[in-house]
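Student: Need coordinates for the below:
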Amino acid sequence: MYYLDLPGHRLYHTIDGDDPAAPWLVFCNSLGTDLHMWDAQVAVLSRHFRILRYDCRGHGQSSAPPPPYSLADLGSDVMALLDAREIERAHFCGLSIGGLTGQWLAINAGQRLNKVILCATAAKIGTAEGWAARMDDVRTNGLAPLTAATAERWFTPTFRAAEPGVVGAVLEGFAATSVDGYAGCCAALAGADLREEIEQIANPLLAISGDDDPVCAPSDLEYIAARVQWGRHLSLRGSHIVNVEDSQAFNAVLLDFLRN
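Tutor: Next up is the predicted model:
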């Protein structure tokens, strides 16, 4: 467990994997979660990679600088982590806003990345008006009233019924997220539109969707895969937090893409 102190905020991060010669893999969490959303991936992939996980600014144990944030702010946080850890190049995997962060990095610092995995994301997520309304709601009422609707967006009814403990732990973390951090990232989402720029991405890229995702539909991931220079799309069983809902298949897909 480590902290990286940056001007105005600090980033909490962890490193897993015992082989110092293994390639690096960075995981970036989604809005309202923390680095533990990747626990099922680390359990398997740390045998093959050095894994850097971190809490996006304003989430988990990272501090929440005053909002608003921009997508460039979120991408620059990753660059600062790579520099601090003297990581010249790394694979990158991000989900939702983490996937937008990965797109920004591949556009603006593609030379620092190897392969890129974008999960349950889009080149533009939602509308500026929708995110502004969400920010106002959260500032007034906090995150707890959004928990039930979040559960419905993030997980299918079947998974919620079968794995209440897993779902409950994720939602507990959601409700504990800093209001400033959540609102700041909503502002980053409101201003993020990479639909034209993603054509610049030259890194090998895998776009993974959840086949029942109401937030970022499979067509959003197909759009990305079709417009980057080397892209592939596939859809797995589940909703928005697809790496948790279909973790075994997700791990197999990542391992195949990264090692072959």
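Student: from here on, contacts and neighbour counts on C-alpha atoms
Tutor: OK.
Student: which residues of the stretch 101-250 of the chain fall in helices?
Tutor: Along the stretch 101-250 of the chain, the segments classed as helices by DSSP state H, counting those that start in this stretch run 128-141, 147-154, 157-162, 164-175, 179-190, 218-227, 242-245, 247-259.
Student: Residue 94 is nearest to which of these?
Tutor: Taking Cα to Cα, helix 242-245 is the member of these nearest to residue 94, at 10.3 Å.
Student: Can you tell me which helices and strands the closest one packs against?
Tutor: With contacts taken as 3 or more Cα pairs under 8 Å, 6 or more residues apart in numbering; DSSP states H and E, helix 242-245 sits against helix 247-259.
Student: which of the residues in the helix it packs on are buried?
Tutor: If you call a residue buried by 16 or more other Cα atoms under 10 Å, then helix 247-259 has these buried ones: 247, 250-251, 254-255, 257-258.
Student: Here is the second sequence; please produce its structure so I can put it next to the first one:
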Amino acid sequence: MLIQVNGAPVYAYTGGKSFDAAKPTVVFIHGVLNDHSVWILQSRYLAHHGWNVLAIDLPGQGKSGGQPPASVEEAADVVLALLGAAGIDQAALVGHSFGSLIALEAAARSPAHVSHLVLVGTAFPMAVSPALLEASVKAPEKAIAMVNTFSHSTLCPPPSALGPGTWLYGGSRALMRRMLASNTETNVFYTGFKACDSYAGGEQAMAAVHCPTLFLVGRHDQMTPPKAAKALAAHARLSKIVEVNAGHALMTEAPDEVLFALRDFLAA
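Tutor: Below is the predicted model:
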């Protein structure tokens, strides 16, 4: 479905179920050069088990219009505006990588509107090397290859993710190319990485969050190693850490572990 947010359409995948604002709602927020599809197993399961699901494409990429957010703070405001536009009083926010910082900042800015917070593959600070930032502009194919090398700990997912025979590296590279090409005016690769690298308010934001927080980390994550989430976890009021056997691409490398952790946390 498309939701008008700040004068532009934001696409939200509903998991195959009609949107019903009366149900408890979970909003999924993807990372740099990803889209709603990275949450395919988790979003569909929750949509068919009592949850209202909105797995969004961030503005200015994928199926969403508008301008891509230039900062974590700007993106957080979009998420909160989305809740208002959809008539949702309170929602669980689930974010991966860049999306985890967006979810964190949104929960800090408007605690009353967030019931649960899930930070997947998160870190603070989420520093991006100058070489990778430069490559995202001057050699995006090289940068995409680098990101995928460091994001995956295995070649193929279990059947519950994307089906037998799926090649995680190839599929992820194809998605990233598609997202980069979806905006011909702004380099959403560089913009997203720069937003991650520039975000300085993580610890203050975590201290301002009132709801329970789940940290979902990958044991073999080279992009945001498990230890990189400790600075945030130390400032959380009600936190739980779950480590799964995966790299940075947790949702497709360990889909069932991620789903079960989400299911159990949201049910508590």
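Student: ok, the closest residue to residue 13 of the first structure other than its chain neighbours - how many residues close by?
Tutor: With Cα to Cα, 6 or more residues apart in numbering as the criterion, residue 13 of the first structure has its nearest non-adjacent residue at 4.0 Å, and that residue is residue 54. Residue 54 of the first structure is flanked by 28 other residues according to other Cα atoms under 10 Å.
Student: Next: the one 3 residues further on.
Tutor: Burial measure for residue 57 of the first structure: 26 neighbouring residues, criterion other Cα under 10 Å.
Student: And for residue 128 of the first structure?
Tutor: 17.
Student: what sits against it?
Tutor: Residue 128 of the first structure makes contacts with 189-191, as judged by Cα atoms under 8 Å, 6 or more residues apart in numbering.
Student: again with residue 255 of the first structure
Tutor: With contact taken as Cα under 8 Å, 6+ apart, residue 255 of the first structure is in contact with residue 45.
Student: just checking, what residue in the second structure corresponds to it?
Tutor: Alignment note (TM-score structural alignment): residue 255 of the first structure maps to residue 263 of the second structure.
Student: so how far is residue 18 of the second structure from its match?
Tutor: 20 Å (Cα to Cα, to the nearest Å).
Student: Kindly report the same for residue 258 of the second structure.
Tutor: For residue 258 of the second structure, the distance to residue 18 of the second structure equals 24 Å [Cα to Cα].
Student: ditto for residue 74 of the second structure
Tutor: In terms of Cα to Cα, residue 74 of the second structure sits 28 Å off from residue 18 of the second structure.
Student: Could you tell me how many residues sit around residue 84 of the first structure?
Tutor: Considering only other Cα under 10 Å, residue 84 of the first structure is surrounded by 11 other residues.
Student: same question, residue 39 of the first structure
Tutor: So residue 39 of the first structure, with other Cα under 10 Å, has 14 neighbours.
Student: Okay, buried residues for the helix or strand it falls within please.
Tutor: Assessed by DSSP states H and E, residue 39 of the first structure sits inside helix 39-45. Judged by neighbour count using 16+ other Cα under 10 Å, the buried positions of helix 39-45 of the first structure are 40-42, 45.
Student: Is residue 44 of the second structure in contact with residue 15, as I believe?
Tutor: Yes - the pair residue 44 of the second structure / residue 15 is scored as a contact, 4.2 Å apart, by Cα atoms under 8 Å.
Student: coming back round to it: with the second structure superposed, average distance for the helix holding residue 39 of the first structure?
Tutor: Compared with the second structure after fitting, helix 39-45 of the first structure deviates on average by 1.2 Å (mean Cα distance after the TM-score superposition for the first structure).
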